[in-house]
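Trainee: here are the coordinates; sequence isn't available:
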């Protein structure tokens, strides 16, 4: 992987969820914000026009006997607490290191990591009941944390728009700690712990957010990448019963992904059992609970990551566990077992490019066929795989970065693999979700082509966040704030284009252009129609 790609990857993976912001510092003010929760007082900090309460525990520490267990709520709060620094991140996978460059950068981590953060406007009127945005961070279910610049940016921007909102972010368990998968895990009923951490945090919001001036009846869940996938799965949890935890959802580069039963992760569970000395134990899951953290960490770091050769065929990801998620995610959508709330879902144009950097040694169609058979479609027939090869040809003018002709051929199969991966895991699932829910709930969709000119990567996965970081009026963050406040993303700006709801009949989609100042336009969501339809049918028959 070349240096440019590595530096860009570092920015992509770190930017949304791992950036330390200045709120780590203790600012000197005449007074500090305080909030009373149960019989406790929490003291936060002011930063400009926001008040911040950081590192509040929402669950009992998942350590000791609670490792690999369903999260437990904290007992009622007591005493006095300072809430001026983020809690430690949950244990992370070590993805890659080249020279001094690490992805992700080292964070302070601990298994005792289930904390959340609340950002409010610095000035709150008595009796405020503001809309609440709950952000679920990205990172491929392998890396990330609740530390982010988006708390400050979102609350500050909402105040400028005279649509003030409250922002909440939470940690959730990652990798094997959050997504251990096997027959043993299925029998124990302890699957998808990372998603269940998120769920417990949403329950916390319902119980406590009014103390911060938030309205528990006006919660929007928002995520990017793994965070967006998580949002979609919170909509599918318990067969679509959202338990009144949220009234809207906003997904950037993530929809219900095509995965199967939790036992499909057995090989990775067995590997951990072997590597940690638990093989032969009468209860291997109980044995894993007692393994020293450094031993478990070393074993997890030997498993494939999202930047490994198999890329988006994640070792650690949400799967069908029979309790929290009862069936193939896309079949749950087909069955209508999804929370009936307004939602927005969209993609970047070139979702697959960054994940295809690790497979540039694939240079022929036969090697690509073998790659598909080994990692993506082990049970598929030769004819079915031939269909993928036909739909995603070697012709670089049809590959990703899309619309760049014969440019960006990092290797003979790179653009082909990037097109396939982006559609398989991001674009086709989004379109499937929209088609299935059209006419049944209020929905909008978008496509971002920003930063298309970046060599090899194009409008890469998460590139839409760059626009949000700039805080320019009319960007996606403005749409999110309006949506959270009014369940409609359309802006009041005179220059803003009207964003129609999506229907199967019109397939209207808001497109963000290739340059920062490019005008927004409305297009039809019909690009690559036949290949995506093929992938949808394929993944329904062959989930990962």
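Mentor: Ah, there it is. All values reported here derive from a predicted model rather than from experimental measurement.

Trainee: from here on, contacts and neighbour counts on C-alpha atoms
Mentor: Will do.

Trainee: ok, and the closest non-adjacent residue to residue 346?
Mentor: residue 446 (4.5 Å; C-alpha to C-alpha, 6 or more residues apart in numbering).

Trainee: Helix or strand: which one has the one you found?
Mentor: If you go by DSSP states H and E, residue 446 is part of strand 443-448.

Trainee: now for that strand, which elements pack on it?
Mentor: With contacts taken as 3 or more C-alpha pairs under 8 Å, 6 or more residues apart in numbering; DSSP states H and E, strand 443-448 sits against strand 343-348, strand 508-512.

Trainee: try this one next to it:
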């Protein structure tokens, strides 16, 4: 379930408004910490170099009736990094044929929750067909997955992201990774000559991609055919690598640095909240970086008087626990002072300014060095010349868990129920006061046209629709249109996921039970009719339904999706430029037509989402 325990004390960040809620949700369908190693399975030894032989476990994966042996390697260290420093490539794991390195357990999670406190966390996991291990001529497509979690939580080692089915469907090599999170991964701080530049988590991702490029052939993968895939914050990361990230700083054997896009051939963005803006380094420092450092300096006993400008002390003396406590305290400060409550400019029209009203507390920054622009605007600089085919996709009710979180926490943080007045105040702060009547003219966004329920108010229902359509659906359509205009030859594909929920990934901070807005429900005929919330597509893409909480009995449609969606993702990874059925090329024709994943219908039907999401109304706020 999505756990708020790891972010306890940050509820104020949510009460500021609908879109700020994105900063406090993080998938937690994974266990905490690293698992214990087990004995390696037979036929899993892979040779990375003469001094690096690794073994793992064996399982089965692939479509029903066509299962193949899949080898899985977990907890392989790809990088090393001092606190707030650029990571470097780690040595390959030491092992010999007689005594191979045991890669049977996921590495430590990057610091996030109460039990995750290990800063040595740059690990990756590989799933690959057993038949192609040590066969460098196999040249299977590679799927490189970046997990979500609002840049503050998550791990590539979560059971939700088990790569066996995807690997068997390709066949393909599937890689999942850890990267630094929260203040350790995305702190941007500026105080005179003392600078912590931020974007460390993105650098970690680039390093992991370079590691895969250099080593995936040993697993049977093709380094010339890597597709990067991500969900939520992972999709945001993919969008940055695709549209805005500059030269990969990690050097290949040739000794030459390469463009990030030279290391991947395609990209898939699942539920990228494109309406979220990335701040400048100074804006991030002002909003949360300074508060973080001040909290760290005031809470650590014996901190020097020049603590706030003593980078060496900040990097070496505070414990990881100290850092995590300061991270929580700074998020409270961010919530109290975020521009969302005092924005002077509407919506994302302030994309590149220091007053962006819609941001996350810890996130990448547009620094002009690594990140060159806002992905909402398509390709930055001259990057369209090296464009890559990509998939974008959204779910039918992306905003529901965030809106419920706002409703649940509003009385605690603000002292009143999230009602129409609070809704209109937040909407006005985000988009400008003149936008409120324009938006409320549409019934879906007007609390007076929605209904109160046992679990949220009519205002929260309207808020859910705003987040879904504005931040997700229409923002993704906007980006796709920009990208097509910049590089017409690039293949763009879209999907809309609408399968009713049979599980609930989220936990209510009030009841500590499942979040009602995303819970499975049935109509009078006994058919599931619950909302399709943010991240609900993941257990279908990975075929990991047993790993999700509150799972109900799958229907034949659910079972069919656990087969058709992994096959479709694998098909795109095989040939991103021409993936074939079921993918249908997206065109900027004003309809927003994409394929719709719902039940077992193949090929998936088409859905015109532009009008359904009222994108013409949102267009002025997405320029």
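Mentor: Thanks, I have the structure now. Nothing here was measured: the structure is a model prediction, and the numbers come from that model.

Trainee: Now the TM-score, please.
Mentor: TM-score for the superposed chains, counting by TM-score structural alignment, normalised by the length of the first structure: 0.80, backed by 492 aligned residues with a C-alpha RMSD of 3.6 Å.

Trainee: picking up where we left off before, give me the aligned partner of the residue nearest to residue 346 of the first structure over in the second structure.
Mentor: Under the alignment (TM-score structural alignment), residue 446 of the first structure pairs with residue 495 of the second structure.

Trainee: so who does that match touch?
Mentor: Residue 495 of the second structure makes contacts with 391-394, 594-597, as judged by C-alpha atoms under 8 Å, 6 or more residues apart in numbering.

Trainee: for residue 380 of the second structure, same thing?
Mentor: Residues in contact with residue 380 of the second structure (C-alpha under 8 Å, 6+ apart) are 243-244, 372-374.

Trainee: want to try CSV for the residues you listed, with distance to residue 28 of the second structure and secondary structure as columns?
Mentor: Compiled in CSV, the contacts of residue 380 of the second structure are given as follows (distance: C-alpha to C-alpha, whole Å; DSSP: H, G, I helix; E, B strand; the rest coil):
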residue, distance to residue 28 of the second structure, secondary structure
243, 28, helix
244, 29, coil
372, 31, coil
373, 30, coil
374, 28, coil
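
Trainee: Can I get these in TSV including neighbour count and distance to residue 501 of the second structure?
Mentor: Shown next, in TSV, are those (neighbours: other C-alpha atoms under 10 Å; distance: C-alpha to C-alpha, whole Å):
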residue	neighbour count	distance to residue 501 of the second structure
243	29	32
244	28	34
372	19	38
373	24	36
374	24	32
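
Trainee: Verify the stated contact: residue 149 of the second structure with residue 235.
Mentor: No: the pair residue 149 of the second structure / residue 235 is not scored as a contact, 10.4 Å apart, by C-alpha atoms under 8 Å.

Trainee: ok, which stretches of the stretch 151-300 of the first structure are helices?
Mentor: Here the stretch 151-300 of the first structure has its helices, by DSSP state H, counting those that start in this stretch, at 175-179, 183-188, 193-208, 226-240, 266-275, 284-289, 293-300.

Trainee: Could you name the stretch from the ones you listed that's closest to residue 434 of the first structure?
Mentor: Nearest to residue 434 of the first structure, of all the helices of the stretch 151-300 of the first structure, is helix 226-240, at 12.0 Å by C-alpha to C-alpha.

Trainee: Off-centre distance for that closest one?
Mentor: Distance, stretch centre to chain centre, for helix 226-240 of the first structure: 10 Å (C-alpha atoms, centre = their mean, to the nearest Å).

Trainee: which residues touch stretch 414-427 of the first structure?
Mentor: 253-255, 257-258, 312, 347, 350-357, 359-360, 362, 368, 392-396, 398-402, 408-409, 429, 532, 535-536.

Trainee: How many residues are close by the residue nearest to residue 249 of the second structure when sequence neighbours are not counted?
Mentor: Once flanking residues are discounted, residue 249 of the second structure sits nearest to residue 257: 6.0 Å by C-alpha to C-alpha, 6+ apart. A count of nearby residues for residue 257 of the second structure, using other C-alpha atoms under 10 Å, gives 13.

Trainee: ditto for residue 39 of the second structure
Mentor: What residue 39 of the second structure shows, counting by other C-alpha under 10 Å, is a neighbour count of 11.

Trainee: does it sit in a helix, a strand or a coil?
Mentor: Following DSSP: H, G, I helix; E, B strand; the rest coil, residue 39 of the second structure is assigned to coil.

Trainee: Next, count neighbours for residue 38 of the second structure.
Mentor: Neighbours of residue 38 of the second structure (other C-alpha under 10 Å): 12.

Trainee: could you measure it against residue 127 of the second structure, distance?
Mentor: According to C-alpha to C-alpha, to the nearest Å, residue 38 of the second structure and residue 127 of the second structure sit 17 Å apart.

Trainee: same deal with residue 45 of the second structure?
Mentor: To residue 127 of the second structure, residue 45 of the second structure is 13 Å away according to C-alpha to C-alpha.
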